[in-house]
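**Student:** give me a model of this one.
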Amino acid sequence: MPELVVRPMGQSEFDQWYEASTRVLAASQVAAGNWSAEEALTLAHEARRALLPDRLATAGMLFLVGLLPDGTPVGSAWLGLTHPRGTPNCAFLYFIEVDEQHRGTGYGRVLLTASEDAARSHGVRSLELNVFGSNTPAIQLYETSGYGVVTQQMRKSLDEQQS
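**Tutor:** This next block holds a predicted model:
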């Protein structure tokens, strides 16, 4: 695996991550057809405030940053030590991302492994996540890391006439 230092985020790193990841959430939801472009950023901020009322200090949440040995940040991860739907003894990976210029280098796998280790160190026995169906590289990472489909949500556009 490539060399990467993974550690908890500091406050300034969190503040930058919070804004950037909220924009990523908004764009992802628009691309998936879940939110309109006009309302996406507002809805993303509402979703973040609901899950992170105390931001970095929100109980049960862990925020990790991945850094090259020279201190260059390459990615981040956010996990909750309790599952949002109450699944017992299961943490939830809300967000993991490697900066675009560093993708395809193995850093995502390092961040994922560090997230698993962090959950395990808190006594959690499993980790669950959601991934958009169009995110093929992430799906491949998760499958090759031992993740399996637990539930699957599917959608069909009815705007186009089917022949």
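**Student:** okay, CA-based contacts and neighbour counts for the rest of this
**Tutor:** Will do.
**Student:** after the longest helix seen in the chain comes which helix or strand?
**Tutor:** Ordering each helix of the chain by length in residues (DSSP state H) puts helix 11-31 first. Using DSSP states H and E, the helix or strand that directly follows helix 11-31 along the chain is helix 37-51.
**Student:** find out how far that following helix is from the centre of the chain, if you would.
**Tutor:** With C-alpha atoms, centre = their mean, to the nearest Å as the basis, helix 37-51 stands 16 Å off its chain's centre.
**Student:** same check on stretch 56-70?
**Tutor:** Mean-position distance between stretch 56-70 and its chain equals 12 Å (C-alpha atoms, centre = their mean).
**Student:** if I read this right, residue 37 contacts residue 30, doesn't it?
**Tutor:** Yes - with contact defined as C-alpha atoms under 8 Å, residue 37 counts as touching residue 30 (5.8 Å).
**Student:** and the two? which has more neighbours close in?
**Tutor:** Using other C-alpha atoms under 10 Å, the more surrounded residue of residue 37 and residue 30 is residue 30, with 17 against 14.
**Student:** quick check: the spatially most central residue of the chain vs residue 155, distance?
**Tutor:** When C-alpha atoms, centre = their mean is applied to the chain, the residue found nearest the centroid is residue 95 (1.1 Å). Residue 95 sits 22 Å away from residue 155, going by C-alpha to C-alpha, to the nearest Å.
**Student:** let's see this one next, to set against the first:
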Amino acid sequence: METITTRLATLADMPALLQFEQGVITAERPYDSTLKPDPVNYYDIELMIAAPHIHLVVAVLNGEPIGSGYARIQESKHFLNHPQHAYLGFMYVLPQHRGKGVNNLVMQALKDWAVSQGITELQLEVYYDNAPAIKAYEKSGFSKSMIQMRMGL
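**Tutor:** Next up, the predicted model:
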């Protein structure tokens, strides 16, 4: 049986993390016509590794990263009952390792860190039509909250 674990990402993981970032962009491109053409990047990964308010983890199998995710502590809107929340992003699993519970392991590591930081609320964004991602997040305990709407002018 394969043992998959999670750990903090390091600069040594940069090649894999850059690959995962492009995987996220490729997966999201069909849902967002406003994304710039390639090459495009979403994240400052080196900053994410170093920042104390961001917890970037990788899922590892046989010493190799196979998935990622981060939690970033943010200030919440002043009218909410939690002063801060952890925003989750960069959720990615290599296609050949999907269906093995990797996303749940990453989510649990992020939840554990958020709780250790005194955070009581997790949030993330997912494209409305991205049914596989929505299903995965609901499986991890998330529920739909709000729909963001936009209009190009």
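**Student:** now what about the TM-score between them?
**Tutor:** After superposition, the two chains reach a TM-score (TM-score structural alignment, normalised by the length of the second structure) of 0.77; 147 aligned residues with a C-alpha RMSD of 2.9 Å.
**Student:** picking up where we left off before, and the residue nearest to the centre of the first structure, what helix or strand is that in?
**Tutor:** strand 90-98.
**Student:** chain center to that strand, what's the gap?
**Tutor:** Chain-centre distance of strand 90-98 of the first structure: 4 Å, with C-alpha atoms, centre = their mean.
**Student:** whatever helix or strand comes next after that strand corresponds to what range in the second structure?
**Tutor:** Moving toward the C-terminus from strand 90-98 of the first structure, the next helix or strand (DSSP H and E) is helix 107-121. Mapping helix 107-121 of the first structure onto the second structure (TM-score structural alignment) gives residues 102-116.
**Student:** quick one, longest strand in the second structure?
**Tutor:** Identified as the longest strand of the second structure according to DSSP state E is strand 64-75.
**Student:** what does that one rub up against?
**Tutor:** Residues from elsewhere that reach strand 64-75 of the second structure (C-alpha atoms under 8 Å, 6 or more residues apart in numbering): 13, 16-17, 20, 53-60, 83-94, 97, 102-103, 106-107, 110, 114.
**Student:** narrow the residues you listed to those that are buried.
**Tutor:** With burial judged by 16 or more other C-alpha atoms under 10 Å, the buried subset of these is 16-17, 20, 54-60, 84-93, 102-103, 106-107, 110, 114.
**Student:** do you know how far the nearest residue to residue 84 of the first structure once chain neighbours are set aside is from residue 129 of the first structure?
**Tutor:** The spatially closest residue to residue 84 of the first structure, leaving aside those adjacent along the chain, is residue 92, at 7.3 Å (C-alpha to C-alpha, 6 or more residues apart in numbering). Using C-alpha to C-alpha, residue 92 of the first structure is found at 6 Å from residue 129 of the first structure.
**Student:** same question, residue 111 of the first structure
**Tutor:** Counting by C-alpha to C-alpha - residue 111 of the first structure and residue 129 of the first structure are separated by 14 Å.
**Student:** next, count neighbours for residue 120 of the second structure.
**Tutor:** Counted with other C-alpha under 10 Å, the neighbours of residue 120 of the second structure add up to 15.
**Student:** residue 87 is in contact with that one, correct?
**Tutor:** No - between residue 120 of the second structure and residue 87 there is no contact under C-alpha under 8 Å: 11.4 Å.
**Student:** stretch 44-57 of the first structure: which residues count as buried?
**Tutor:** Buried residues in stretch 44-57 of the first structure, counted by 16+ other C-alpha under 10 Å: 44, 45, 48, 52, 55, 56.
**Student:** in those, find the pair that's most separated.
**Tutor:** Using C-alpha to C-alpha, the buried residues of stretch 44-57 of the first structure span at most 16.8 Å, a distance reached by 44 and 56.
**Student:** and the strand holding residue 95 of the first structure, how far from the second structure on average?
**Tutor:** Superposing on the second structure places strand 90-98 of the first structure at an average distance of 0.9 Å from its equivalents, by mean C-alpha distance after the TM-score superposition for the first structure.
**Student:** residue range for that strand in the second structure?
**Tutor:** Aligned by TM-score structural alignment, strand 90-98 of the first structure falls on residues 85-93 of the second structure.
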